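[1] With the sequence up front, the predicted model follows.
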Amino acid sequence: MAQSFSLRGQVVDEDLQAIAGAQVELLNSVQLQFTTSEGFFTFNVLTDTLYTLAIRSLGYAEQRVTLSPTTQNSVQVRLQPSAKILAEVQIDGTGIRSTSTSSQAVITVTRSDLDQSAEGSFVDALTPVAGINAINTGVGIAKPVIRGMSYNRIMVNDQGVKQEGQQWGSDHGLEIDQFDVQQVEIIKGPASLRYGSDAMGGVINILPTPFPERGQLQTEVKGIYQYNNNLRGLSAAAEGNHQGWLYRLRYSQQDFDNYRVPADRFTYAGFELPIYDERLRNTAGQERNFAFTTGLKRDWGQSTVKISRFHQRVGLFPGAVGIPSGYQLQRYDQRRSIGLPRQDNTHWKVLWNTQYGWDRSILEIDAGYQHNQRLEESLPHTQNVGQTADGTVAHDLRLRTYSLNARLIQEMGSQWTVTYGVQGQRMQNNYGGFEFLIPAFTTWQGGGFTLVEYADSPVNPRWQFNAGLRFDGGQHEILEHQQPLYDETLQPTGEFEQRNADLTRQFADVSGAVGAQWQPSSTWQMKLNVGTSFRMPTAIELASNGVHHGTFRHELGNPDLQSERGYQLDYALTYQQGKISSTLTPFVAYYDQYIYLAPTASFSRLPSGSQLTWEFRQADASFWGGEWVTNYQPISNLNVQASLEYVANYNLDFQLPLPLTPPFSALGEVTYQIITQQGWLQSLELHGDVRWVADQNRVDRNERATPGYTLLGGGISSEWLMGDTFFNIMVQVDNALNTQYLHHLSRYRLLNLPEPGRNVVVTLRVPLSFNLNS
């Protein structure tokens, strides 16, 4: 039998009183425990190496400790109340972007959570979180939705820098390598005060990954296979800390076939068309991603530079662009072939992150450069265009973004913390291709804010308050576009049509919020946040003018749009006692001059049109809803979780719901862990889940209702030991009953195409750690 080691500890508060029910996670492992009534926990491990544990409990800041089975295998962890106490500044490599003291609903998603989701993209892996959904285009293309809001109302921050990659389109995914994410913080609801105009609906923060301790080298190899589309993926990483010099390297790749659906035909424009072999034609794809980080960690803090490249090439179902003809849908054997139409996206990113601490202050600086090139390729004749110099490139969108953010956090006495922040961004968009949708533009945005936080006691605060004010301004400089015209033989006529004129628009406004937390006892916690925010219209909303294939409409911008103004109220009530914890998070919001796309009564005038013209309009709107999540742990190795989510909205001018609103849904999950320590198999975790989604009949004009459905899933996570190598194997089954259903937020729903059928995902992870000082 292999030798076993124990890691033990006790979790206490500042008064050395035991904290029962605290969550203790052995990072990069499937092991997770809750402390006993006396605050104790025990992990059994197999190798003599360093282990990092994350300890979390309601009302306290997360704390991480490192233990060694032979040199220090026990610890007493004293959790700090969640108020920021900066008198002793310590920079641990994760920065202090975490908003655990926020008066809003904040969710932390760990690497083990992402692994258990085992989805085709980073965004899809977040969807088990209540209130989070995804607008998807088949497999591998997804964008986040928080409480019914998406596009430029949801900000994705990668290590403090806003991700910019043409996120205005429903068919545009998020250029993030899902294997290169270790911890995510999700803010549900408006966060404009801290993050700016584009955070009106929420924020997804990809937090920096902590580096190993000095003298440590850690490596990881992860493989993944998905049955449904025969996906094969590999990700390898190495990271270390040599006398404070930091380094990390990761390479990831994925290749996948056309995916399976539980149907052999679909209905399009009144015609019934075949789906041969129950596979959607031309939905194969591939990814090639790498990232390199280097930096320096010293007593004063840490500074790193990260260079990454994301590349995705994925086919689109023929009906997504133009009209699918019979030959395009015929059976063919080369299921990995990526034909036309397709997307080819490349995203370069350079990030510089610095945290510097002194006395009772911390300065954080995040700077970034991004170059996003998005190619949309298709056959010109499907858009009624003849041969052009652009060949098959319909759109060649090139966006360059420069970002600089800085925050100064200062403790002003024992109870007050003040944060000062400034942000600036410059975006420049150019384009090519034989089609036109959005013009060339240059956008400048900048803002500054002040946030004040108060805790009634720096040791054990029952009340915490925060209030802040922010000013933002921006300018769009949009250039004219003249589009060549073609005759009925698809030849250029030599004439041109002005799609948009030169336009310069400036915007400026203020945002503000006040919030409070009240923790009357260790059992109850309440949060309330009231704020007002604004969002300036994008260049796309002001000046787009062309057929957006796949959304099946001609999108027409409105140069007279004004800024949106929102008034939001968020509430969170949490109960935690012994083996049960429950959180209720209702919200309500009113928006003045809310920007949305609305259908008109006319068809597109373009030769490639044959679609209704939709134009950007403004109307007053309201949103309301909430989430309820409950966890119950009847015994130490069994956990039961149930969650509900609901969001509704209303166009107050036309008395209609807004489009693309997620339906009411419920998710139930059961997890059972077995520690065997017998032979090769050392531990086993079984989990099952059931998701029920209601009918979505609250739809906008010309938006189809979607019937509800129920999905079953489950999986096994295990830890193994072979020789001196310790590794993990996970098997996940999604849509176990091969249910045929429509996802209300899917692009392909417009074609009546069902979502992927049964999928079995197998993941293998082999981590290795070396002590270079020994």
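    Happy to help now that I have it.

[2] alpha carbons only for contacts and neighbour counts from here, please
    Fine.

[3] Show residues contacting the host helix or strand of residue 760.
    According to DSSP states H and E, residue 760 maps onto strand 759-771. The contact list for strand 759-771 (Cα atoms under 8 Å, 6 or more residues apart in numbering) reads 49-50, 118, 215-228, 725-736.

[4] Same check on stretch 207-220?
    For stretch 207-220, the external contacting residues (Cα under 8 Å, 6+ apart) are 92-95, 97, 158-160, 181-185, 236-244, 246, 765-773.

[5] follow-up on the earlier one: what residues sit buried inside the strand holding residue 760?
    With burial defined by 16 or more other Cα atoms under 10 Å, the residues of strand 759-771 counted as buried are 759, 760, 761, 762, 763, 764, 765, 766, 767, 768, 769.

[6] Buried members of the contacts of stretch 207-220 into ChimeraX, please.
    In ChimeraX, this line selects whichever of those come out buried by 16+ other Cα under 10 Å:
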select :92,93,94,95,158,159,160,181,182,183,184,185,236,237,238,239,240,241,242,244,246,765,766,767,768,769
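
[7] Mind checking which of the contacts of stretch 207-220 are in strands?
    Using DSSP state E, the members of these that fall in strands are 158, 183-185, 236-242, 246, 765-771.

[8] Next one for the comparison:
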Amino acid sequence: MTTHLTIRLLLVVIGSLLAGAAPAVAQTGTIGGRVTAAGQPLELVSVALAGTTTGTTTTSAGEYRLEVAPGPYQLVFSFLGHTTRKVSATVQPNQLTTVNTELQVTPANMAEVVVTGVSRATEIRRSPVPIAVLSRREISLNNSGNVIDAAVKGVPGLSAVTTGPNISKPFIRGLGYNRVLTLYNGLRQEGQQWGDEHGIEIDQYDIDRIEVVKGPASLIYGSDAVAGVINMLPRLPSGPAGTLQGEALSEYQTNNNLVGTSLGLHYNQHGWQYAARASYRLAQAYRNALDGRVYGTAFRELNLTTMTGVEKAWGSTHLYATLYDNLQEIPDGSRDSLSRRFTRQLFDGSQDVLKNRPVVPTEQLGTYRINDLHQHIQHYRLLSRTRIRLGQGEVNALLGAQQNIRREYNHPTAPRQAGLHVALNTYSYDLRYAAPTWQGLETTVGLNGMYQTNTNRDATDFPIPDYTLFDVGGYVFLKRTFGKLDLSGGLRYDTRTLQWPDFYVEDNPATGFARQGRAENAAGTPPQFADFRTRYQGISASVGATYLLSEKLVLRANVARGYRAPNITEVGSNGLDPGAHIVYLGNRSFGPEFSLQEDLGLSVYLPDAEVSVSVFNNQIDNYIYQARLNDADGQPVVIVPGNTTYQYQQGRAQLYGTEATVNLHPKSLPGLEFNNSLAYVTGLNKEAALLEANGAAAKYLPFIPPLRTRSEVRFTSPRAVGPLTGSYVRAVVDYSAAQNNFYAVDNTETRTAGYTLLGLGAGTTIVAGPQRREWCQLFVQLDNVFNTTYQSHLNRLKYFEYYTASPDGRSGIYNMGRNLSVKVMVPF
């Protein structure tokens, strides 16, 4: 039985458990009360039990109630624009424990708590490393094609390399790919993130919160977190015990006629929790004023998620199972040279003559049907999270199994023959012990890593070999508070083994394409990938401090050494990636990257405003980057006709920049917010030999986003109007400056013009019944109001161009035009 089938069977088993499991009979107690502010009840206050996943929200009367196992608890009451309050209580069996509390109005982010990038739950303002948080409501406000784009719109310093509306790779402060670690509920996402042409395999409708660490997080997570971490946290069951609850969501976007639907269910009783969600999205090719509809950008995406868990006095354990299935078209940008209309490929090899390709008929551009040239990506995930209380200490264990299957169909004459077909299996572990506080010292020790295998299946192109990888790292983290000063730091050691045997490629006479070969058939021909084994190792460390100059003024500083082992394509690639239209060549002699980054930040929390400014400087040794390969005469090397050849290089680099936010919410004008952010980064190449050979063209690093500012004016009605509550209107101006500092060697990158985009939005929550229960939420967002024609500097489609000149003077493919999104969420 294959691993693929095994994981699918496990998903079925988990689904059956969710449907049929019955909670064990156990004694329970009830905790409840009323939450007020200035003597008035507060509705929709979040009430959670610290250290657990149990929680609920208050009614319109400010009341709440939770059924829990008997024992001591700490309740955390939080509400936007108010202080977070923590209250201890002991729940007795079969009794109601009443806890009433009053919240004070205060800046929203003063007590925001995060779990990503830290050894234990920490207030944002006490973290020496910049951390940003996006709530589910903030995610819903924005119109986005995928969950990464939603995060980019809300977090300064976060950007994305894109290949159409459904493919985004996160970049933090100018660094991306395997330098940014993406997590799903704490589990590292392993889906061949070295590639450009597929996104993050996570259901955006299931995400309740996004936490972004901007800066090295190698100390906690090991390799691949040198730039930062993005943690996608799914929704958890909440609300009254013993009642099946859920949510139905529907979304429509006008630009590419995207239709999205999602249904989530959750139930909890006697400490047992269950949840399930199914989501489906499909879209046609997107369009803009210059290109019309962009052929090859339609997609269909299915997500299934299940969870079962239990919360008891001893701790908790939760088991998740997810399925992601995406059919994604592959754009190539070929056009008619005069009309600039998109053309389509009909033949393979020498028979494919660009000028003879037919124009794509209009009816094939505006359809949900996926064309023959597409990729099929499937991602299966099993995740177990367990927390066990040991006296005043705590053990956390995370175990995960993932399988990522990727097929790229790039043969028009054989549409069912995959050009690329790889299966990546990953088994992850993360063990952490938070020791009891001793003499004011918090100590955490941890061990984490993964075992990974990659297998090429029935395909014709082999950009990477079959390989195995074993990764392990251990760390110790210390934190001590001295009055207003918090000091923290730690040390980590990592080791990674990467290996593969000889891998042969031979002609397949039955199909005319290549196939995986055997050594006995090689007849002296060398393998495409000769056997290889290496071991990478490195030490990570960090020292940071936060100082409360006052309760509303916080100074933070951090110095961190990050470590990243080269990924498989950087070391072992030797072939065509058909979806990227690039032949990649790796380098076996590469050593690990090491970064040294300094961060300095200041945050001010005032009654009418919040101001945050941070500066950073990051120096990287053995920095790995792509560059086009030229011959001795300076001409591009062509290994596969019609495809560009890139070879990975290694050198030294420096990145520095700043981020700032100024959020105004005057108390004299309740409901009014004026939020502003700025992000700027410069990436410099410090490799002397490259600079000497290429001069100013090699001065800057590739994939560096330009200066970006974002300003939003939002008014949220402080009072309900009939059945409408939380009604808001907003206007957003998103400005990206021209990027004149780019990696120009061999025209790898070109200048990108600046642009300004205007967005308008409105929404409300409709309540019904005598208890004014939430009936539905409505979000309407219009992006790119003026239908501006623009190209993002990190848009890969900008370089999808076959001609050196065009009739309109424009080259490449442009970003999405005007787009109206309507989203409705109905809880029940």
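    That came in fine, so what should we check first? A quick note: this is a predicted structure, and the numbers were derived from the prediction, not measured.

[9] what's the TM-score here?
    Superposed pair, TM-score by TM-score structural alignment, normalised by the length of the first structure: 0.84. Supporting alignment: 704 aligned residues with a Cα RMSD of 3.4 Å.

[10] Tell me the residue in the second structure aligned with residue 161 of the first structure.
    Residue pairing (TM-score structural alignment): residue 161 of the first structure is matched to residue 187 of the second structure.

[11] Give me the neighbour count for its match.
    Residue neighbour count, defined by other Cα atoms under 10 Å, stands at 24 for residue 187 of the second structure.

[12] List the contacts of it.
    Residue 187 of the second structure makes contact with 383, 398, 399, 400, 428, according to Cα under 8 Å, 6+ apart.

[13] ok now do whatever residue of the second structure lines up with residue 590 of the first structure, which residues does it touch?
    Under the alignment (TM-score structural alignment), residue 590 of the first structure pairs with residue 619 of the second structure. Counting by Cα under 8 Å, 6+ apart, residue 619 of the second structure makes contact with 595, 596, 597, 652, 653, 654, 655.

[14] And residue 100 of the second structure, by the same measure?
    32, 33, 34, 35.

[15] Show me where the stretch 101-250 of the second structure has its strands.
    101-102, 113-114, 122-123, 131-135, 158-162, 168-172, 175-176, 180-184, 187-188, 207-214, 228-234, 245-253 (DSSP state E, counting those that start in this stretch).

[16] Ok, which of those comes nearest residue 551 of the second structure?
    Residue 551 of the second structure lies closest, by Cα to Cα, to one member of the strands of the stretch 101-250 of the second structure: strand 122-123, at 12.9 Å.

[17] Have a look at how far, on average, the closest one is from the first structure.
    Mean deviation of strand 122-123 of the second structure from its aligned counterpart in the first structure after superposition (mean Cα distance after the TM-score superposition for the first structure): 6.3 Å.

[18] Distance from that strand to the middle of the chain?
    Offset of strand 122-123 of the second structure from its chain centre (Cα atoms, centre = their mean, to the nearest Å): 21 Å.

[19] Same question for stretch 146-156 of the first structure.
    Centroid separation for stretch 146-156 of the first structure versus its chain: 10 Å, with Cα atoms, centre = their mean.

[20] Grab the nearest non-local neighbour of residue 301 of the first structure.
    Nearest residue to residue 301 of the first structure, sequence neighbours excluded (Cα to Cα, 6 or more residues apart in numbering): residue 356, at 4.7 Å.

[21] what residue of the first structure takes the place of residue 815 of the second structure?
    Alignment note: residue 815 of the second structure maps to residue 755 in the first structure; criterion TM-score structural alignment.

[22] so how many other residues sit close to that match?
    Counted with other Cα under 10 Å, the neighbours of residue 755 of the first structure add up to 25.

[23] can you give me the helices for the stretch 201-350 of the second structure?
    Assigned by DSSP state H, counting those that start in this stretch, the helices in the stretch 201-350 of the second structure fall at 218-221.

[24] Can you say which of the contacts of residue 187 of the second structure are buried?
    Listed as buried from the contacts of residue 187 of the second structure are 383, 398, 399, 400, 428; burial here means 16+ other Cα under 10 Å.
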